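K.L.:
Sequence first, then the predicted structure, then my questions.
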Amino acid sequence: MSFKLDFSEATDFGPVPDGIYEVITFNVNEDATQNGAEFINFDFIIRNDIQQARGNSHLFHRIWKSKKDGKYNKGMVMTVAKACGLEDGKEYNSFDDFLADFAMTPVKVQVKNEQSEYNGKTYDNTNIKRFMGTSYPDVQHQFKGKAAESTPNFDRDPGQSSIDISSEDIPF
């Protein structure tokens, strides 16, 4: 078996440059820090079906529960929901159902690299500063690697029990 180097597949792992990006909402869930601070964690992927830098890179955004009342800032949550194109006035049976409704929604975000200080240490952060409706609602993004494995396949026939893969589909 042979192996050939192909540097066109090389990836830059540096921070995503400041700018505006079309992304797809990959995953949204509630989580908490080790100290118990709760937040909504948004995982966005920069779309590769649009000509833009850093396609397939992940961007993360958190909305924290208030320490004062233990609730999420409704304005922040509704801003993201509106930009992601969720239906105004829609009612959900649970908060988890609401978060699941974000799956695979396209949205446009403005990214800014900033520094923060915590306990005397300085950290570099890539922050999402603004959410906007997408300019490209017809999503043709192709997921790579593990993301492709965990992405629901809405086009597959529900009666189909297996997927045919030929040796040409395998990169090694």
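P.N.:
Received it, and whenever you're ready, just let me know what you need.

K.L.:
drop to CA atoms for contacts and neighbour counts, all remaining ones
P.N.:
OK.

K.L.:
mind listing what the residue most central in space within the chain touches?
P.N.:
By CA atoms, centre = their mean, the mean C-alpha position of the chain lies nearest to F44, the distance being 1.4 Å. Shown in contact with F44 (CA atoms under 8 Å, 6 or more residues apart in numbering): 23-27, 58-60.

K.L.:
Give the next helix or strand downstream of the helix or strand containing it.
P.N.:
Taking DSSP states H and E as the criterion, F44 maps to strand 38-46. Using DSSP H and E, the helix or strand that follows strand 38-46 in sequence is strand 58-64.

K.L.:
tell me what that following strand is packed against?
P.N.:
Secondary-structure packing of strand 58-64 (3 or more CA pairs under 8 Å, 6 or more residues apart in numbering; DSSP states H and E): strand 38-46, strand 121-132.

K.L.:
can you give me the angle that strand makes with strand 121-132?
P.N.:
Using axes from the mean of the first three to the mean of the last three CA atoms, to 10 degrees, the inter-axis angle of strand 58-64 relative to strand 121-132 is 90 degrees.

K.L.:
want to compare, so here's the second one:
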Amino acid sequence: MGFIDLKEKTNDKSNLIPKGIYEMQISKVTGDASKGGHEYMKFDFLIRDDLDKVPELKDTNAKEHGRHYFANVWTAKDPNTGQDSGEYSQEDLANIADAIGLTQAQIDKYIKGKDDLMKACEGKFVRIYVSLGENEYQGEKRKQNSTFTNSWHPTKYPKQGAKPAADDPFQGTRGDANATELSDADIPF
């Protein structure tokens, strides 16, 4: 036997996370396209590990912290032809902007296109509902996680000690006027 024994590999194809509400940090966002040219933004989320003691997250963050979760936001299809329109849905873009705490003034000043939005997302904290369902692709049924931008919301738990970004969405960690500030009494650790 050599350095690696392939008989030892895991046969669990799922590697899925349980459905539920997670507090995550957007680690990275990149643009890509399918083989057919359908464009998308690929979000790499990291399940936060600093909220293990928060009671409402005991079945999500506390059990799955540190794991990556990937989600794609695709360009919309033209309602008349069913073909890729090449444009992102305004609803998807608005949901993403709201989840990371962008104001309309910041959008108008700093977000000139997809690349600016992707850059503004990186490092921000969000609250996301992740579902678990079954999908059929090329005759094979498989379980998969999914999320839609309408289930992305501002975090309830801004990172303690982080300085909120002032006006520039590309700097610092997202602060949120609607988020619940945590004190030592709120978290029993």
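P.N.:
Structure's in. What do you need? Computed from a predicted structure; not experimentally measured.

K.L.:
so what number do they get for TM-score?
P.N.:
The TM-score (TM-score structural alignment, normalised by the length of the first structure) is 0.68; 131 aligned residues with a CA RMSD of 2.3 Å.

K.L.:
the helices in the first structure, which residues?
P.N.:
Under the criterion DSSP state H, the first structure contains helices at 74-83, 95-100, 145-150.

K.L.:
quick one: which of the ones you listed is nearest E117 of the first structure?
P.N.:
Nearest to E117 of the first structure, of all those, is helix 74-83, at 23.2 Å by CA to CA.

K.L.:
Where in the second structure does the closest one fall?
P.N.:
Using TM-score structural alignment, the residues of the second structure aligned to helix 74-83 of the first structure are 90-99.

K.L.:
outside of stretch 80-94 of the first structure, which residues touch it?
P.N.:
The contact list for stretch 80-94 of the first structure, computed with CA under 8 Å, 6+ apart, reads 98, 101-102, 105-108, 131-134.

K.L.:
run the last query once more with 6 Å
P.N.:
Under the contact criterion CA atoms under 6 Å, 6 or more residues apart in numbering, stretch 80-94 of the first structure has outside partners 98, 105, 107, 131-133.

K.L.:
Kindly report the same for stretch 17-29 of the second structure.
P.N.:
Contacts to stretch 17-29 of the second structure, defined as CA under 6 Å, 6+ apart, come from residues 42-48, 60-61, 118, 122-132.

K.L.:
Next up, the contacts around the equivalent of T147 of the second structure over in the first structure.
P.N.:
Taking TM-score structural alignment, the alignment pairs T147 of the second structure with I128 from the first structure. Contact partners of I128 of the first structure, counting by CA under 6 Å, 6+ apart, are 110-111.

K.L.:
Let's see that with 10 Å instead.
P.N.:
By CA atoms under 10 Å, 6 or more residues apart in numbering, the residues touching I128 of the first structure are 18-20, 59-62, 109-113.

K.L.:
rewinding a little: in TSV: the contacts of stretch 80-94 of the first structure, plus neighbour count.
P.N.:
Putting the contacts of stretch 80-94 of the first structure into TSV (neighbours: other CA atoms under 10 Å) gives the following:
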residue	neighbour count
F98	17
T105	20
V107	26
F131	20
M132	19
G133	17
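
K.L.:
Just flag the most distant two among the residues you listed.
P.N.:
F98 and M132 (19.2 Å).

K.L.:
Can you get me a residue count around M104 of the first structure?
P.N.:
Residues contacting M104 of the first structure under the criterion other CA atoms under 10 Å number 19.

K.L.:
Name the nearest residue to it, sequence neighbours excluded.
P.N.:
Counting by CA to CA, 6 or more residues apart in numbering, the nearest residue to M104 of the first structure once its immediate chain neighbours are dropped is T25, at 5.0 Å.

K.L.:
any idea what the one you found aligns with in the second structure?
P.N.:
By TM-score structural alignment, T25 of the first structure lines up with I26.

K.L.:
burial count for its match?
P.N.:
If you count neighbours by other CA under 10 Å, I26 of the second structure ends up with 22.

K.L.:
measure it to Y137 of the second structure for me?
P.N.:
Here the criterion is CA to CA, to the nearest Å. By it, I26 of the second structure lies 28 Å from Y137 of the second structure.

K.L.:
same question, Q144 of the second structure
P.N.:
Applying CA to CA, the value for Q144 of the second structure to Y137 of the second structure is 11 Å.

K.L.:
give the contact list for the equivalent of K119 of the second structure over in the first structure.
P.N.:
Under the alignment by TM-score structural alignment, K119 of the second structure pairs with A100 in the first structure. A100 of the first structure makes contact with 27-29, 94, according to CA under 10 Å, 6+ apart.

K.L.:
Can you name the two of the residues you listed that sit furthest apart?
P.N.:
Distances among those were taken as CA to CA; the most separated pair is N27 and S94, at 16.9 Å.

K.L.:
ok, those two, which is more surrounded?
P.N.:
N27 (18 against 9).

K.L.:
how close does that one sit to D69 of the first structure?
P.N.:
26 Å.

K.L.:
cool, and Y136 of the first structure?
P.N.:
In terms of CA to CA, Y136 of the first structure sits 38 Å off from D69 of the first structure.
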